[in-house]
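> sharing a model prediction with you, sequence too.
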Amino acid sequence: MSRTRPALAASLLLAGLLGGVAPVAAQSGQVFVLGIRSVEGDDELARNLTGAIRQEARGITDWSVAEADISLAQMSVAHGCDEPDAQCMADIAAELEASRIIYGTVRRTGAGDEYDYALTLYNFNASAGQGQIEDSLTDTIPRVQSDIDQLRPRAERYVAQFAGQARFGSVRISTNTPGAAVFIDGENVGTTDEAGALVVTDVTEGDKTVRISAADYDEFESSLTVVPDEQTELRANLGRTQGPNLGWIPGAAVIAGGVVLAAVGMVFGIKNQKQIDERGDIVDAPNRQCIQDELGAVSGTITAADRAAAASNCRTPVGFEITPLMAGLLTSNSSDICDEDTSRVEGLGDACDDRQRNLVMQYVMYGLGAVAVGTGIFLLIRGLSADEDEEQASGPRVDISPWMAGVRDMGVNATVEW
């Protein structure tokens, strides 16, 4: 630092700069906000920032802010201070009869057209012994926020810090959902943007409770500490609200369908059992030989009339009917007459076809029912244990397709994919 201060020259220069300091300094103990010095000549920003700080300083109850429009550059020249230090500021304070001086420097953060402004601001307390720089702060001011109205919130933070009032920082909230409402200490401070982010400025320093809520999400709550003139980040991952677990419904529905298919198989099984009972009726009938002789005596095809005549002649019980299947069994030596020529008995071919169809459908329905019940149990367990919608949506796919190529050529294809 270069300091040259002949007493007479300094007095004349100071008088010329201030236009007569005596009236200004008549009120001792005032607070002076010296005009901010711009290193690169950004005078408009410096004036706006100085004006915003002076305006905020006037709002401090214990401060009497001087009206004089005096700049740091002027006082530096008057006192020969290229870079004012504590001693230089003590001399300036004595000259102005100031109790406190707020001053600072602003410079660009980069060369060319891409730059912001870096501010260094000091609070010199002339009342503390020989005087000392009591506090200082730094801040980066975006170039697009150089208007005086845009600078007022920053000036409020600066003055509040220097006055020993609440100091401020900022909070950046990052969530996994847009449109989430953010509350700091119970106050709604805004909602997150499309990217799920929200920056809250002018948050007083200290420990804060942050609560975040959004539709269809569980409420999030956490705590953080706001550091003055710094940005505190909080990442919040909101969980989906768990409604009633309906994941069991598909499994239960498939199980119910399997039970229905099994019941249909039982119907076909009952029909087959009826035909088996017909065999038993023949074996147990005391007049079996009579019926066999009557039918055996028929030349050609045994008709329904022949069967009725045999039942009458052999005095069968009331309501007893000799079916085509019975007639075929009594007139054949084979245990499975459906494998022989069924034309000997009228209606025997249809009876054999019906028996084969019932048998196939019985096992097809049983098979489909078993596959459906097994798949339903799998889906039921998965649905009840799934924690997220994505897991529930990724359940298996079941493809069941029965086929038939004839009365005796039937089957079913079942495919399960997951």
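Received it, and whenever you're ready, just let me know what you need.

> going forward, measure contacts between C-alpha atoms and count neighbours the same way
Will do.

> how many neighbours does the residue lying closest to Leu348 once chain neighbours are set aside have?
Closest residue to Leu348 apart from its sequence neighbours, by C-alpha to C-alpha, 6 or more residues apart in numbering: Pro324 at 4.9 Å. Other residues lying near Pro324 total 23 when counted by other C-alpha atoms under 10 Å.

> isn't Pro324 up against Ala351?
Yes. Using C-alpha atoms under 8 Å, Pro324 makes contact with Ala351 at a distance of 7.0 Å.

> what's the neighbour count on Asp202?
Residues near Asp202, counting by other C-alpha under 10 Å: 16.

> typed the wrong thing, it's Asp139
15.

> quick one, helices of this protein?
7-18, 22-25, 43-57, 72-79, 86-96, 148-162, 248-284, 288-296, 304-313, 324-330, 348-385, 389-393 (DSSP state H).

> just these: most buried one?
helix 324-330 (a mean of 23; mean count of other C-alpha atoms under 10 Å).

> packing partners of that helix?
helix 248-284, helix 288-296, helix 348-385 (3 or more C-alpha pairs under 8 Å, 6 or more residues apart in numbering; DSSP states H and E).

> okay, those in CSV with distance to Val77 next?
Shown next, in CSV, are the helices and strands packed on helix 324-330 (distance: least, C-alpha to C-alpha, whole Å):
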stretch, distance to Val77
helix 248-284, 84
helix 288-296, 140
helix 348-385, 79
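
> can you say which of these is nearest to Ala52?
Closest of the helices and strands packed on helix 324-330 to Ala52 is helix 348-385, at 61.3 Å (criterion: C-alpha to C-alpha).

> can I get the helices of the chain in CSV with distance to Gly206?
Below are the helices of the chain laid out as CSV (distance: least, C-alpha to C-alpha, whole Å):
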stretch, distance to Gly206
helix 7-18, 42
helix 22-25, 39
helix 43-57, 22
helix 72-79, 33
helix 86-96, 31
helix 148-162, 14
helix 248-284, 49
helix 288-296, 106
helix 304-313, 104
helix 324-330, 96
helix 348-385, 43
helix 389-393, 39
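
> second structure follows, compare the two:
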Amino acid sequence: MTNRGTGMTSTANPADERTDRIPEFPMARAAKCPFDPPPALRDEQREGPLRKVRLWDGSTPWLVTRYSEQRALLGDARVSSEVTRPGFPNQAPVRSGSTGLSFITMDDPEHSRQRRMVTAPFAIKRVDALRPAVQKIVDDLIDTMLAGPNPVDLVEAFALPVPSLVICELLGVPYADHDFFQSNSRVLITRDVDPEERWGAMKRLTDYLDELLGEKIAHPADDLLSGLVPRIESGELTRNEAAQMGVLLLLAGHETTANMIALGTLALLEHPDQLALLRETDDPKLVASAVEELLRYLNITHGGRRRLALEDIEISGETIRAGEGIIVPNEIGNRDPEVFADPDRLDLRRDARRHVAFGFGVHQCLGQPLARMELQVVYSTLYRRIPTLRLATGLEKIPFKHDGSVYGVYELPVAW
């Protein structure tokens, strides 16, 4: 491993360290710094790019803490995303016989084969065509907020409905069922949930999407799920595979963006000089820059991207052996001082486009054009239309999501 500043290489291998020196993972954030990576994670980054950590089951995968090594491994075909492989560093116990969440937990070529079936609706030109509809959703929700009670929970009134309405329209899922799929989604992304309970939530969502696909087969419409019908009828995709794909897109399409809207708003309220830049600009380039910087500065993918080495991999003076787990926490990669100057400062004018918030390599987020567009509309509209928006409680009273695979806040009381 390379020692920053000296260029010297150490022959010490973290795998040979005494057992009691291997830190537990995940690591706790500092209560007074909820936007920053855990202090212990920073310590590991300073020590070196690859460290050993201990998980809930006693396993000791590799933790990858620096940007260049993160991108290298996420782009390496010798690492696997298949959660059912022996030794995979799962975040929580997995029910025997259960499978992963559609193609994001598959390797190529099957991963690419299935992913290509749903790529077109998320292409940049297709997403840009949705911008006026998203703008109307945002404006209508703000109108409702302004006409309703004050203060209000921004999560319930705005942050969650925006992406839920958008992904429902895109997929062809009735928004009237949002309580059902949101409550089951919460079970899937909560870490300390019994495996049987998690499996039950997954089955309920899969059955729901399967029934919906049955309706699309009988009465196809102009939506993504209907677009899968020919794939099912031709035998390219089983109906169960299509239903699992629908669960993935429904879950990813609302949970991550909803948390980014709320957490980003909270971060801006805590940085009023940066909030003023957004509130007072009509420059779409500055808005786009702000979105990228907030994606870098914050972290929604909580607990790191998980992988497994399929072969021995030599990297930065270490050897990751075949069958060893790999954890890539993007929040510390996005705070790497060798890539982002003064990384702990929120600077909306920074060129942060190199961040790894959406991952890297073949598994990078399929829906990132949609997420970017939604965030651009939200961040350029909410604070301009409600210029006096403020927290209705102290930061110390905000309930943060420390218990799952998606980070954010459970509630965000705001007033104006």
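Nice, thanks for sending it over. Please read these numbers as outputs of a predicted model, since none were measured by experiment.

> can you calculate the TM-score here?
The TM-score (TM-score structural alignment, normalised by the length of structure 2) is 0.18; 118 aligned residues with a C-alpha RMSD of 6.5 Å.

> ok, which of the helices of structure 1 comes nearest Asp207 of structure 1?
Distance to Asp207 of structure 1, taken as C-alpha to C-alpha, is lowest for helix 148-162 among the helices of structure 1, at 17.3 Å.

> between the closest one and helix 43-57, how many degrees?
Taking axes from the mean of the first three to the mean of the last three C-alpha atoms, to 10 degrees, helix 148-162 of structure 1 and helix 43-57 form an angle of 50 degrees between their directions.

> who's in contact with helix 148-162 of structure 1?
48-49, 51-53, 56-57, 123, 135, 137, 145, 166-168, 202 (C-alpha atoms under 8 Å, 6 or more residues apart in numbering).

> so which of the residues you listed is the closest to Arg37 of structure 1?
For these, the nearest to Arg37 of structure 1 is Leu49 (10.2 Å; C-alpha to C-alpha).

> so how far is Val159 of structure 1 from the closest one?
Applying C-alpha to C-alpha, to the nearest Å, the value for Leu49 of structure 1 to Val159 of structure 1 is 12 Å.

> for the stretch 101-250 of structure 2, what spans make up the helices?
Ranges of helices in the stretch 101-250 of structure 2, per DSSP state H, counting those that start in this stretch, are 110-116, 124-129, 131-147, 154, 161-171, 178-189, 195-218, 224-234, 239-269.

> turn the ones you listed into CSV, columns for mean neighbour count and distance to Gly325 of structure 2.
As requested, these are exported to CSV (neighbours: other C-alpha atoms under 10 Å; distance: least, C-alpha to C-alpha, whole Å):
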stretch, mean neighbour count, distance to Gly325 of structure 2
helix 110-116, 15, 20
helix 124-129, 14, 34
helix 131-147, 16, 40
helix 154, 21, 38
helix 161-171, 21, 33
helix 178-189, 17, 20
helix 195-218, 18, 21
helix 224-234, 18, 34
helix 239-269, 22, 23
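
> distance to Arg46 of structure 2 added to those, as JSON lines?
Output for the helices of the stretch 101-250 of structure 2, formatted as JSON lines (distance: least, C-alpha to C-alpha, whole Å):
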{"stretch": "helix 110-116", "distance to Arg46 of structure 2": "35"}
{"stretch": "helix 124-129", "distance to Arg46 of structure 2": "38"}
{"stretch": "helix 131-147", "distance to Arg46 of structure 2": "42"}
{"stretch": "helix 154", "distance to Arg46 of structure 2": "37"}
{"stretch": "helix 161-171", "distance to Arg46 of structure 2": "37"}
{"stretch": "helix 178-189", "distance to Arg46 of structure 2": "30"}
{"stretch": "helix 195-218", "distance to Arg46 of structure 2": "35"}
{"stretch": "helix 224-234", "distance to Arg46 of structure 2": "45"}
{"stretch": "helix 239-269", "distance to Arg46 of structure 2": "25"}
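
> Arg108 of structure 1 is nearest to which of the helices of structure 1?
helix 43-57 (11.2 Å).

> for that closest one, packing partners?
Counting contacts by 3+ C-alpha pairs under 8 Å, 6+ apart, helix 43-57 of structure 1 is packed against strand 30-33, strand 37-38, helix 148-162.

> can I get these in JSON lines with distance to Ala78 of structure 1?
Below are the helices and strands packed on helix 43-57 of structure 1 laid out as JSON lines (distance: least, C-alpha to C-alpha, whole Å):
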{"stretch": "strand 30-33", "distance to Ala78 of structure 1": "16"}
{"stretch": "strand 37-38", "distance to Ala78 of structure 1": "15"}
{"stretch": "helix 148-162", "distance to Ala78 of structure 1": "26"}
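
> looking at the helices of the stretch 101-250 of structure 2, which is nearest to Thr319 of structure 2?
It's helix 110-116; of the helices of the stretch 101-250 of structure 2, that one is closest to Thr319 of structure 2 (C-alpha to C-alpha) at 26.6 Å.

> quick one on the thing from earlier: return the member of the contacts of helix 148-162 of structure 1 nearest to Asn188 of structure 1.
Among the contacts of helix 148-162 of structure 1, and counting by C-alpha to C-alpha, the member closest to Asn188 of structure 1 is Asp202, at 13.8 Å.
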